[in-house]
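[1] I need the structure of the sequence given here:
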Amino acid sequence: MDAPRDELADLVELIMTLSRKISVRSTTGAGIDLGTVEALAMGLITATPGLTSGQIAAELNLKSSNASTTLRSLEQRGFLERHHDPADGRVIRVYPTAKARQNLALKREAWAATLLAAHPDPAQLTALLPALKALDDALTTPDLRPPPEPR
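    Just a heads-up that it's a prediction; the model follows:
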């Protein structure tokens, strides 16, 4: 690997490590009932309600069985609802509940508090947002369009 590739690989490794550390530190004792993969799934479901299990699995790079297990657990705990697609009753779409939105808001607040406690200059961190958002947009699966509303 050449230097720029090494640095890019280092960046990815650091982002993944930071994600795990922030997740662990922000949920300890915070009364938040979502694990890391569950929070990622709920963030995706909240941002784009009405996705299918397959779309969620593809976007989060999960095996379909792991996505199904995660979604089943979230549904049993009252974080999501499943509805038949009005255009094709064979398709099941997933929607967040009010409980999910509330729990995700708690998690986001805990994430922010963790960063504020760890870094003296939040503006320095938020200056990274445009570049990271553009990267996220470039890596997002193009077929994640909002589906029709449930009946």
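[2] from here on, contacts and neighbour counts on C-alpha atoms
    Will do.
[3] Now do the helix ranked longest in the chain: everything it contacts.
    Across the chain, the helix with the greatest residue count (assigned by DSSP state H) is helix 3-27. Helix 3-27 is contacted by residues 36, 107, 110-111, 113-115 when judged by C-alpha atoms under 8 Å, 6 or more residues apart in numbering.
[4] Here is the second sequence; please produce its structure so I can put it next to the first one:
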Amino acid sequence: MESNKPGMLLEDVVDLRQLAVALIDISSDVRRKSHEDAGVPLLPNGMVDIMRVIEAHPGITVAEVAARLNRQFSNISTQLRELVARGLVTRVRDTADKRYVTLHPTAESERIRTLLETMWADTLGTAADKLRPEEREQISASLPALQRLATLIGEPD
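    This is a model prediction of the structure:
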């Protein structure tokens, strides 16, 4: 079945529930297995999500992080306090308006992100080595579409 026919929707060619479950399972297992081997303090997934948003959007505000993650402002603030205490995020007050605070990743945050992304890739690579060559090619070919899908899903509503 071709997915590029006019009027054809993704759900016509892919079981979206199965895709969603597979992506969640992969994400959860990759994060769990990678943290076991990374040698970095274990951060709850919610904090990792916050760090990833801040790293992708330096200078973002707390309200913008909450909107991007579809979480309560107060919950984001609580987790941010811990990330600041761990030296992973800095808060920068606007010189003109002291109420306006932007968030920025630290060098330590970037070091941990690089380490974790490397571990994630290693975990995926170990599993991918067990796939057939054509399966690895299918995954490789789908990467641009998956990256675009992730971007679209990650945009605030």
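[5] where does the TM-score land?
    Scored against TM-score structural alignment, normalised by the length of the first structure, the superposed chains reach a TM-score of 0.81; 141 aligned residues with a C-alpha RMSD of 2.3 Å.
[6] Now do whatever helix or strand comes next after the longest helix of the first structure: which elements does it pack against?
    On the C-terminal side of helix 3-27 of the first structure, the closest following helix or strand by DSSP states H and E is helix 36-47. The contact analysis (3 or more C-alpha pairs under 8 Å, 6 or more residues apart in numbering; DSSP states H and E) places helix 36-47 of the first structure against helix 53-60, helix 64-76, strand 92-96, helix 98-118.
[7] Neighbour count for the contacts of helix 3-27 of the first structure - can I get that in TSV?
    Formatted as TSV, the contacts of helix 3-27 of the first structure follow (neighbours: other C-alpha atoms under 10 Å):
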residue	neighbour count
36	14
107	22
110	20
111	18
113	14
114	18
115	16
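[8] Among those, which one sits closest to residue 76 of the first structure?
    Distances from residue 76 of the first structure to the contacts of helix 3-27 of the first structure, taken as C-alpha to C-alpha, are shortest for residue 36 (17.4 Å).
[9] which residue lines up with residue 35 of the first structure in the second structure?
    Alignment note (TM-score structural alignment): residue 35 of the first structure maps to residue 44 of the second structure.
[10] that older thread, relative to helix 36-47, how tilted is the longest helix of the first structure?
    On the basis of axes from the mean of the first three to the mean of the last three C-alpha atoms, to 10 degrees, helix 3-27 of the first structure is oriented at 90 degrees to helix 36-47.
[11] would you turn the contacts of helix 3-27 of the first structure into CSV with distance to residue 63 of the first structure?
    Output for the contacts of helix 3-27 of the first structure, formatted as CSV (distance: C-alpha to C-alpha, whole Å):
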residue, distance to residue 63 of the first structure
36, 16
107, 25
110, 28
111, 27
113, 32
114, 30
115, 31
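[12] matching residues in the first structure for stretch 109-128 of the second structure?
    Counting by TM-score structural alignment, stretch 109-128 of the second structure falls onto residues 100-119 of the first structure.
[13] ranking the helices and strands packed on helix 36-47 of the first structure by burial, who's on top?
    Mean neighbour count (mean count of other C-alpha atoms under 10 Å) peaks for strand 92-96 among these, with a mean of 22.
[14] what about that strand, how far off from the second structure?
    Compared with the second structure after fitting, strand 92-96 of the first structure has a mean deviation of 0.6 Å; criterion: mean C-alpha distance after the TM-score superposition for the first structure.
[15] what helices or strands is that strand leaning on?
    Contacts defined by 3+ C-alpha pairs under 8 Å, 6+ apart place strand 92-96 of the first structure against helix 36-47, helix 53-60, strand 80-84.
[16] Going by neighbour count, which residues of the longest one are buried?
    To tie it back to what came earlier, the one meant is helix 36-47 of the first structure. Within helix 36-47 of the first structure, the residues that count as buried by 16 or more other C-alpha atoms under 10 Å are 38-39, 41-46.
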